[in-house]
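Novice: generate a structure from the sequence data that follows.
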Amino acid sequence: MRSYYRPIPQSDPGRPDGALTLAGGWTWFDRAERITREGREIVAAKDIPSEVLERLTEPRAPIAGLGFDAPRLMGILNVTPDSFSDGGKFIAPEAALAQAQAMAEAADLIDVGGESTRPGALPVAPEDEIARTAPVIAAIRSRIDVPISIDTRKAAVAQAAIGAGARLVNDVAGFTYDPALAPYCAEAGLPVCVMHAQGDPQTMQDAPHYEDVLLDVYDFLEARIEALEALGIPRAHIIVDPGIGFGKTQAHNLALLARLGLFHALGCAVLLGASRKKFIGTIGGTPEASDRMPGSVAVALAGIAQGVQIIRAHDVPETRAAMRLWGAATTGAA
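Specialist: Predicted coordinates for the structure are as follows:
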């Protein structure tokens, strides 16, 4: 029976002697939860196998020029007519550029997407996705000095985006949709973000089921990392995303959020993309996606408390302000 080790991250200033820094970041741990498919128990950090402990403690390498000694903020820029939260608002190039300029004041990275992945969304032809994203990326690069990622499942779209100035490929399909995408990223030496999703946007919310959502998602991401490494993409260039809301019920989302620290054992930077998702509206009593900023910020801070390196957010200035206050309140220094 395989054992998985979830560090129990702490940010308390009363750090005991012998505590270990998690992934070179802002949290520490001296205990872990040993998880199997049959049960869980708490163990001391010294009882974690050495190869797992090394991945938990090794500082994460910079990606797209961003270090991970502090949490980073990825702003969402949807240039689509039908995204669940802000579809149509930024599809015009001038509107997209204005939004990027506003986000750049607080975001470390801007994620540009031209295909909605909301539940029930239909695929977009590559040429249409390129027409939506590449000109916007080029315009942003000409005016704003901030790294850009392309949110796509398609090699042709990624290639056009990289040509326009993007520096990272973020695939919600975990590099399982287009067989040409991962080899292109490897050949081009690009960092990538690999996300877990059960099913595709059209079907993913049709009664999703897992034996153990936490371990099933971990196993999927581990397998995808190994596949990407086999193609020549170093683990240090891979970001992992457990895919909150993608083929998951509210109970699945909450189970993942409660134990996000497990994904640090993959040895990659971890991204949390929960912004404005349906479960936030359900729990927070905000049926309209545009009203979910407070709930989204609360979930983001819960992720940061578990050492998550990247927060993907719609409400960039508000999330940045909350991150600054969380850091100041936690460390006792502004």
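
Novice: from here on, contacts and neighbour counts on C-alpha atoms
Specialist: Fine.

Novice: just the helices in the stretch 151-300 of the chain please.
Specialist: Shown for the stretch 151-300 of the chain, the helices assigned by DSSP state H, counting those that start in this stretch span residues 155-164, 181-188, 213-231, 250-258, 278-284, 293-305.

Novice: redo these as TSV? Include mean neighbour count and distance to Gln99.
Specialist: TSV is the format used below for the helices of the stretch 151-300 of the chain (neighbours: other C-alpha atoms under 10 Å; distance: least, C-alpha to C-alpha, whole Å):
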stretch	mean neighbour count	distance to Gln99
helix 155-164	21	18
helix 181-188	18	28
helix 213-231	17	32
helix 250-258	16	29
helix 278-284	17	23
helix 293-305	21	17
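
Novice: include distance to Val270 when you put those helices into CSV, please.
Specialist: Listed next are these as CSV, based on distance: least, C-alpha to C-alpha, whole Å:
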stretch, distance to Val270
helix 155-164, 21
helix 181-188, 19
helix 213-231, 11
helix 250-258, 12
helix 278-284, 20
helix 293-305, 10
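
Novice: so which of these comes closest to Met103?
Specialist: helix 293-305 (15.0 Å; C-alpha to C-alpha).

Novice: and that closest one, what does it pack onto?
Specialist: If you count contacts as 3 or more C-alpha pairs under 8 Å, 6 or more residues apart in numbering; DSSP states H and E, helix 293-305 packs onto helix 278-284, strand 310-313, helix 316-331.

Novice: next up, for comparison:
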Amino acid sequence: MSAREQIEALKGRMGQSIIGQEAVIDRLLIGLLANGNLLVEGLPGLAKTRAIKALARNLEADFSRIQFTPDLLPADVTGTEVYHQGANGAEFRFEAGPIFANIVLADEINRAPAKVQSALLEAMEERQVTVAGKTHRMPPLFMVMATQNPVEQEGTYALPEAQMDRFLMHVLITYPPIEDEVEVIRLVRGEEQAAVAAANNAGDGAAQQAAPAVIPQQAVFEARQEIAALHVSDAIDQYIAALVYATRTPEAYSEDLARWIEVGGSPRASLALDKCSSAHAWMAGRDYVDPQDVQAVAPDVFRHRLALSFEAQGEGISPDDVTAEILKLVALG
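Specialist: Here you go, the predicted structure:
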């Protein structure tokens, strides 16, 4: 199968276990194809962890989950040097932490203090970890997917701006419609029935249904090569830069934007728009990027990069509202 067919197969398998969250599945795959890290936010019980596990389960990848808690230490994430006494003498050996995996789930990342969160910065940006003066490289396929809940803020620590900017996208998961929730009930019920049946048949030597082969990592690398070869016109480059520039000079576009935006996006926002829009175009089956691709991913790219004023927060204005206004005011070309 081609890289596109294998990624489509991966998307289909994820859709079988995640009902009503097609947009979230698309964003997870865009993050994977764009070689970036994702921040996934939603209320408890909205399948944040399940979606990320579904991606890791169907992909040839080592999966690691870190449950962030207030008592977590940086070494619990990165690993540490451990003293070993052997027949040939004593030595310090590096014991790798859970960050050394292909797909890392940082669950409830805002429950750990800043020192632990900062331990992720080097891994997320430089794809390496330095411990005791030695640098250890991450695997070629490496992705951090962090989750956080927008409620129960007691005992949590807000992510620093420097770390937020290192997330390629900030993905929101919302409640599913009632029709999808019915399907969720039936899906989980069926999974539980299958698990009970499998447990009952385990001692009988009954033939177990073989699980389908996982999607190889090479499919992701080939897809990335194809995405890098997509045609991006000068007009699209100018459009991306203009959108980000509008977040820094809002007074040039409207009084409302000037009142709402305190701090705009960094150059990482431009790079993220470029990468995500290219991945979005490739997943749509096109060999070029058009303005609709940029507009589709702009809310996820800007959501965590726009610092809004107290006035905007008081008026109930969200980053998505600001992004929608920017998309309306900034013309293509």
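
Novice: TM-score of the superposed pair?
Specialist: Overlay of the two chains. TM-score (TM-score structural alignment, normalised by the length of the second structure): 0.27; 140 aligned residues with a C-alpha RMSD of 5.5 Å.

Novice: thinking again about what came up before, in TSV, list the helices and strands packed on helix 293-305 of the first structure along with distance to Ala95 of the first structure.
Specialist: Output for these, formatted as TSV (distance: least, C-alpha to C-alpha, whole Å):
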stretch	distance to Ala95 of the first structure
helix 278-284	26
strand 310-313	18
helix 316-331	16
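
Novice: buried deepest among those, which one?
Specialist: strand 310-313 (a mean of 26; mean count of other C-alpha atoms under 10 Å).

Novice: Ala329 of the first structure is nearest to which of the helices of the stretch 151-300 of the first structure?
Specialist: helix 293-305 (12.0 Å).

Novice: does Ala199 of the second structure lie in a helix or a strand, and which?
Specialist: For Ala199 of the second structure, the host element (DSSP states H and E) is helix 178-202.

Novice: can you give me the buried ones in the next helix or strand after that helix?
Specialist: The C-terminal neighbour of helix 178-202 of the second structure among helices and strands, as given by DSSP H and E, is helix 217-228. Neighbour counts over helix 217-228 of the second structure (16 or more other C-alpha atoms under 10 Å) mark 219-221, 223-224, 226-227 as buried.

Novice: and of these, the nearest to Ala90 of the second structure?
Specialist: Phe221 (40.8 Å).

Novice: and the angle for the helix or strand containing Asp111 of the first structure with helix 155-164?
Specialist: Element membership for Asp111 of the first structure, per DSSP H and E: strand 109-113. Interaxial angle of strand 109-113 of the first structure relative to helix 155-164 (axes from the mean of the first three to the mean of the last three C-alpha atoms, to 10 degrees): 140 degrees.

Novice: isn't Phe94 of the second structure up against Thr80?
Specialist: Yes - counting by C-alpha atoms under 8 Å, Thr80 is a contact partner of Phe94 of the second structure at 5.7 Å.

Novice: who has more neighbours, those two?
Specialist: A count of neighbours by other C-alpha atoms under 10 Å puts Thr80 above the other of Phe94 of the second structure and Thr80, at 18 against 15.

Novice: now that one: how far from Leu187 of the second structure?
Specialist: 42 Å (C-alpha to C-alpha, to the nearest Å).

Novice: now swap in Val244 of the second structure and tell me
Specialist: Val244 of the second structure is 41 Å from Leu187 of the second structure, by C-alpha to C-alpha.

Novice: in terms of neighbours, single out the busier of the two.
Specialist: Neighbour tally, Val244 of the second structure and Leu187, criterion other C-alpha under 10 Å: the higher count belongs to Val244, 22 against 16.

Novice: which strand or helix spans the more buried one?
Specialist: Using DSSP H and E, Val244 of the second structure falls in helix 234-248.

Novice: continuing past that helix, what's the next helix or strand?
Specialist: Taking DSSP H and E, what comes next after helix 234-248 of the second structure is helix 255-260.

Novice: can you give me the buried ones in the helix holding Val244 of the second structure?
Specialist: 236, 239-248.

Novice: against which helices or strands is that helix packed?
Specialist: Counting contacts by 3+ C-alpha pairs under 8 Å, 6+ apart, helix 234-248 of the second structure packs against strand 261-263, helix 267-283, helix 291-302, helix 319-329.

Novice: among the ones you listed, which is nearest Glu5 of the second structure?
Specialist: So among those, helix 267-283 is nearest, using C-alpha to C-alpha, at 10.2 Å.

Novice: that concludes my questions; thank you for your assistance.
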